[in-house]
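In: coordinates for the following, if possible.
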Amino acid sequence: MKWQNAINDYRLFLKIERGLSKNTIDSYTRDLKKLNLFLDENEIIVSPTKIDGEIVKQFIYEVATKVNPRSQSRIISGLRSFFDYMVFEDYRVTNPTDLLETPKIGRKLPDTLSEEQIDALITAIDLSHPQGERNRTIIETMYSCGLRVGELVTLKISDLFFEEGFIRVLGKGNKERFVPIHETAKKYISIYKNEIRNKIKPKKGFEDTLFLNRRGKGLTRQMVFLIIKDLAEKIDLKKKISPHTLRHSFATHLLKGGADLRAIQQMLGHESITTTEIYVHLDKSFLQEVVAKYHPRK
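Out: Coordinates of the predicted model:
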């Protein structure tokens, strides 16, 4: 079996069996292509069904000189997933990454913004600009609902259930969830949809897409990144932020306000509660307040 054939089959598996997005699939297979390139450059002729742990270890060692421990860990995890697939499909008997040690890394806490910083971002939006109202609605929606950027740009008008107080979100792996929407975000979505968007003629295929660019097409992920980056520069924010920062801020502020961790997990669309638990580490005072409020030993 050739490497390219194996990688193509693996991509198909990730798409059909696991329902992953193209961006996630690209991330999973990027390091496999690097491994294939490493083999070619070192004139190592071995197929994905025959490669052993020593060769994989050589590749990891070479990569380790160029990246940090967190990236090393991600690469090992990606390779392990690929060879697990090879074993599952009976192409191999063993996984050559089983004996590889993953570098010890600390848990990286996500960047967040304060409520004042989020207000400053929104205030910095030029509402006299043709896209100003749309951009304000984007920030409010991401912060109100904790959306991933991919979930925001694919949000449909038919996903808005304002009477019920929810929006429908298509998350990772095409998993659907319903997220409560704050009255402020609901107000700005209505203004944008009824007063701004209705003056734009959507291109074919984008008739139901909520957020449109000037040409009537859906926004790209990169465009949302640029919108937030420009606003951060306007308020002279001394930290690097992204759309995901608004999602982290949403979860952190809810937790700090006393929201239940399980409820936050559902709203964020996390499969595991352990992913959501990272927000507990951002504000230790929250834990102290919980003990003081709920422990029977007053």
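In: only C-alpha atoms for contact and neighbour calcs from this point on.
Out: Will do.
In: where along the stretch 101-250 of the chain do the strands fall?
Out: All strands of the stretch 101-250 of the chain, identified by DSSP state E, counting those that start in this stretch, fall at 160-161, 166-170, 176-180.
In: who are the packing partners of the shortest one?
Out: If I follow you right, that is strand 160-161. Using 3 or more CA pairs under 8 Å, 6 or more residues apart in numbering; DSSP states H and E as the contact test, the elements touching strand 160-161 are strand 166-170.
In: end-to-end on stretch 123-137?
Out: Taking CA to CA, to the nearest Å, the first and last residues of stretch 123-137 lie 12 Å apart.
In: go through that stretch and flag the buried ones.
Out: Applying a neighbour-count criterion of 16 or more other CA atoms under 10 Å, one finds A124, I125, Q131, G132, E133, R134, N135, R136, T137 buried in stretch 123-137.
In: tell me the contacts of the spatially closest residue to S144 that is not a sequence neighbour?
Out: Leaving out its chain neighbours, the residue that sits closest to S144 by CA to CA, 6 or more residues apart in numbering is H182, at 5.8 Å. By CA atoms under 8 Å, 6 or more residues apart in numbering, the residues touching H182 are S144, C145, G165.
In: hmm, try it at 10 Å
Out: With contact set as CA atoms under 10 Å, 6 or more residues apart in numbering, H182 has these partners: E140, T141, Y143, S144, C145, F162, G165, F166.
In: now those residues: which count as buried?
Out: Burial by neighbour count, judged by 16+ other CA under 10 Å, picks out E140, T141, Y143, S144, C145, F166 from the contacts of H182.
In: so which of the residues you listed are in helices?
Out: Using DSSP state H to define helices, the subset of those located there is E140, T141, Y143, S144, C145.
In: how close does A292 get to K284?
Out: Computed as CA to CA, the A292 to K284 distance reads 13 Å.
In: same deal with I278?
Out: For I278, the distance to K284 (CA to CA) stands at 11 Å.
In: let's compare: structure for the following, please.
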Amino acid sequence: MTIQKSIQVYLDWKQTHTSVAYSRYITRLKHFISFISPKSCLQDITGDDIVAFHKSMETTYSPTTIAYSARILKNFFWFWHGRGQTEINPKEIIPIRFINADKEIVTKSDFEDMNLALDAHTLSGIQKKLVLNLLWDTGMRVSELLDIKLSDISSQQLNGLRTAKVRSRKTMRYDLVVWSAATNELLNQYLGVRLCMPITSDYVLLNRKTGKPFTSKSVQRWIKDIADMAMIDKNITPHSFRHGKANEILECGGTVRDVGALLRHVSPSSSFNYLQLSESRYLQTAERFLRTA
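Out: Sure, this is the predicted structure:
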């Protein structure tokens, strides 16, 4: 099988469950094809080719991008290794995780300032305020948030809390998320308008003009604009709320297990990636282990 054909088959399969990853994967895989030329057969590619490819990226790309490329190739070769089409052992492709110690997180104070900066008297304002509150309450990934449909939201409350099913594009499994009474009030306010829209789509968050779901880029732009309005000097993204939720759980005395449960991690190791200490908790933790005179 040619490498071009094997990549197209893999991408077609990938697109069936995650269109976002498809657009990112095709860029990196085409880059790989260009590098290994004139090799054209999947079976001819060796582990040395992969090592040399990532070595060649070191002068141009960041360590994070190289690590991401390694995860893409690992996934690609797992796909074909399982079908007996390659001798490469995907376990030998080891993507290094680079965690930025200065990664921005949203604190409770940041959230409150951003929330106050929004006007909930317009449809756009209500939508943005709802997105902000759902991200803070649940720690959802933005893709999970935008995938929520009207049919995913429970009509009944669980222990007084409203719930919805969200699907992770990483695992393709559905999990429950819950949110506060204040956020539920915002949701009901928004749904009063949303259900009157002459739109057949079942998605909750829709662009009224186009009738289509909002994109992750739209939400990223919203969050940046809201942070600027609130005069917060941080590079805040939707994913910063996920880190903020983990931090808030720990601030309130929660454990790594609690972080994993509420952020719906499959692997415990994923939860440890969110254990970034806030400055106040870092000082408190460090002080406990300092010698006293």
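In: who touches the spatially most central residue of structure 1 in this structure?
Out: Centroid-nearest residue in structure 1: R148, 5.4 Å away (criterion: CA atoms, centre = their mean). Counting by CA under 10 Å, 6+ apart, R148 of structure 1 touches 142, 169, 171-172, 221, 243-248, 268-269.
In: do that again at 7 Å, thanks
Out: R148 of structure 1 sits next to H244, R247 when contact means CA atoms under 7 Å, 6 or more residues apart in numbering.
In: do the same with the one 5 residues further on
Out: By CA under 7 Å, 6+ apart, V153 of structure 1 lies in contact with F211, G218, L219, T220, R221.
In: okay, whatever residue of structure 2 lines up with the third one and W222 of structure 2: tell me how far apart.
Out: Using TM-score structural alignment, the partner of L219 of structure 1 in structure 2 is F214. When CA to CA is the yardstick, F214 of structure 2 and W222 of structure 2 sit 11 Å from each other.
In: please apply the same query to V9 of structure 2.
Out: 36 Å.
In: what's the counterpart of I249 of structure 2 in structure 1?
Out: I249 of structure 2 maps onto L254 in structure 1, by TM-score structural alignment.
In: doesn't its match fall inside a strand?
Out: No: going by DSSP: H, G, I helix; E, B strand; the rest coil, the assignment for L254 of structure 1 is helix, not a strand.
In: distance-wise, check it relative to A120 of structure 1.
Out: In terms of CA to CA, L254 of structure 1 sits 19 Å off from A120 of structure 1.
In: N36 of structure 1 pairs with which position in structure 2?
Out: Going residue by residue (TM-score structural alignment), N36 of structure 1 aligns to I33.
In: quick one: its match from M57 of structure 2, how far?
Out: For I33 of structure 2, the distance to M57 of structure 2 (CA to CA) stands at 14 Å.
In: repeat for L73 of structure 2
Out: From L73 of structure 2 to M57 of structure 2 the distance is 14 Å (CA to CA).
In: the more surrounded of the two?
Out: A direct count of neighbours by other CA atoms under 10 Å for L73 of structure 2 and M57 places L73 higher, at 20 against 14.
In: quick one: that one from S19 of structure 2, how far?
Out: 17 Å.
In: and if you look at L29 of structure 2?
Out: In terms of CA to CA, L29 of structure 2 sits 15 Å off from S19 of structure 2.
In: the two - which one has more neighbours?
Out: For L29 of structure 2 versus S19, neighbours defined as other CA under 10 Å are more numerous around L29 (20 against 14).
In: report the contact partners of that one.
Out: No contacts exist for L29 of structure 2 under CA under 7 Å, 6+ apart.
In: helix, strand or coil for it?
Out: L29 of structure 2 carries the three-state label helix when classified by three-state DSSP.
In: what does G132 of structure 1 align to in structure 2?
Out: Aligned partner of G132 of structure 1 by TM-score structural alignment: G125.
In: just the element for D258 of structure 2, please.
Out: helix 256-262 (DSSP states H and E).
In: for that helix, buried residues please.
Out: Going by 16+ other CA under 10 Å, helix 256-262 of structure 2 has these buried residues: V256, V259, G260, L262.
In: what residues sit buried inside the next helix or strand after it?
Out: Per DSSP H and E, the first helix or strand lying C-terminal to helix 256-262 of structure 2 is helix 268-272. By 16+ other CA under 10 Å, the buried positions in helix 268-272 of structure 2 come out as S271.
In: what range does helix 268-272 of structure 2 cover in structure 1?
Out: Aligned by TM-score structural alignment, helix 268-272 of structure 2 corresponds to residues 273-277 of structure 1.
In: repeat for stretch 66-73 of structure 2
Out: So stretch 66-73 of structure 2 sits over residues 72-79 in structure 1, by TM-score structural alignment.
In: ditto for stretch 223-238 of structure 2
Out: The alignment of stretch 223-238 of structure 2 onto structure 1 (TM-score structural alignment) covers residues 228-243.
In: hang on, the earlier thing: verify the contact between the match of L219 of structure 1 and V204 for me.
Out: No: applying CA atoms under 7 Å, one finds F214 of structure 2 not in contact with V204, separated by 9.7 Å.
In: more crowded one of these two?
Out: Between F214 of structure 2 and V204, V204 has the larger neighbour count (other CA under 10 Å), namely 23 against 17.
In: OK, contacts around the alignment partner in structure 1 of that one?
Out: Aligned counterpart of V204 of structure 2 in structure 1: L210 (TM-score structural alignment). Counting by CA under 7 Å, 6+ apart, L210 of structure 1 makes contact with L155, K156, I157.
In: how much space between L210 of structure 1 and K217 of structure 1?
Out: On the measure of CA to CA, L210 of structure 1 and K217 of structure 1 end up 10 Å apart.
In: if we can go back for a sec, to which residue of structure 2 is the residue nearest to the centre of structure 1 aligned?
Out: Counting by TM-score structural alignment, the partner of R148 of structure 1 is R141.
In: can you report how many residues lie near R97 of structure 2?
Out: With other CA under 10 Å as criterion, R97 of structure 2 counts 13.
In: could you measure from it over to F272 of structure 2?
Out: Taken as CA to CA, the span from R97 of structure 2 to F272 of structure 2 is 12 Å.
In: now swap in S124 of structure 2 and tell me
Out: Taken as CA to CA, the span from S124 of structure 2 to F272 of structure 2 is 36 Å.
In: ok, V193 of structure 2 next?
Out: 40 Å.
In: quick one, helices of the stretch 151-293 of structure 2?
Out: For the stretch 151-293 of structure 2, the helices defined by DSSP state H, counting those that start in this stretch occupy 181-194, 216-229, 238-251, 256-262, 268-272, 279-288.
In: for these, which one sits closest to P90 of structure 2?
Out: helix 268-272 (19.6 Å; CA to CA).
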